[in-house]
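**Q** coords please:
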Amino acid sequence: MEPAMAETLREMIGELNEEALLLDDFFDQALIGYAERCGMLVAAYSREKCVELLVTHEEMTWEEAIEHFEYNILGSWVGEHTPVFITELTYDPGTT
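**A** Coordinates of the predicted model:
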């Protein structure tokens, strides 16, 4: 994601919910939009992209990045405005 697009998403989410928590700018490429939790808008990030960014930029193995993400990011509840993390699924109708 282009930095300008990430900044636009950050601004839009901030306008919709001033208290929405956003991850460090490092994860801007993983910001995919917002979700609703109990009628409140929160930032939504791609789980896979977050892990990929850790592998690419922090020189972690996939296993290290997954463990770091799950413990330090996914496992961090900082209140009702905490971001959500989306696991994107793909479906191939040619396989069953």
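**Q** alpha carbons only for contacts and neighbour counts from here, please
**A** Will do.
**Q** please report the distance of the residue nearest the centre of the chain from D92.
**A** For the chain, the residue nearest the mean C-alpha position is Y45 (1.9 Å; C-alpha atoms, centre = their mean). Distance of Y45 to D92, given as C-alpha to C-alpha, to the nearest Å: 23 Å.
**Q** do the same with V84
**A** Per C-alpha to C-alpha, V84 is found 26 Å from D92.
**Q** on the three-state scheme, the residue nearest to the centre of the chain is what?
**A** strand (DSSP: H, G, I helix; E, B strand; the rest coil).
**Q** identify the residues contacting it.
**A** Residues in contact with Y45 (C-alpha atoms under 8 Å, 6 or more residues apart in numbering) are A30, L31, I32, G33, P83, V84, F85, I86.
**Q** one more, so I can put them side by side:
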Amino acid sequence: MSATITAEDLTTSGEINNALINTISTGPLKAEGFDNAIVGVDYYEERLVYDADRCIEILQEDGMSYEEALEYFDFNVVQAYVGPNTPIFINQNFSEDYLTE
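**A** Coordinates of the predicted model:
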């Protein structure tokens, strides 16, 4: 696969993630169990970017309540800094109020 991701590369969620991971040269750190929540790659530092809401949904699919999943995700995933290649977690559902504060 080339370093360019085409629409043909992105046929399923797993293939999207593999295509994104294969474009990274420095070996980013992955958040184990959250491959289906990968939404991109940090352009400058080549860190994997995850959708935080999707990560919480994955934890719920594994049997946690929403509150348990949110607490686990916040404490054990987001706050787990493991060096400069630590993944990035983003909230894609934000209000325009964030832009005016």
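**Q** residues near the equivalent of E57 of the second structure over in the first structure, how many?
**A** For E57 of the second structure, the aligned residue in the first structure is E52 (criterion: TM-score structural alignment). Neighbour count of E52 of the first structure, defined by other C-alpha atoms under 10 Å: 18.
**Q** who touches E52 of the first structure in this structure?
**A** Here E52 of the first structure is in contact with W62, A65 (C-alpha under 8 Å, 6+ apart).
**Q** next helix or strand past the longest helix seen in the first structure?
**A** Among the segments of the first structure that qualify as a helix by DSSP state H, the longest is helix 3-16. Under the assignment DSSP states H and E, the closest C-terminal helix or strand after helix 3-16 of the first structure is strand 31-37.
**Q** name the SS class of the aligned residue in the second structure for M40 of the first structure, please.
**A** Correspondence of M40 of the first structure to the second structure, assessed by TM-score structural alignment: E45. Judged by three-state DSSP, the three-state class of E45 of the second structure is coil.
**Q** distance of the nearest residue to E45 of the second structure once chain neighbours are set aside from S65 of the second structure?
**A** Ranked by C-alpha to C-alpha, 6 or more residues apart in numbering and with sequence neighbours excluded, the top spatial neighbour of E45 of the second structure is N85, at 7.6 Å. Distance check for N85 of the second structure against S65 of the second structure: by C-alpha to C-alpha, it reads 30 Å.
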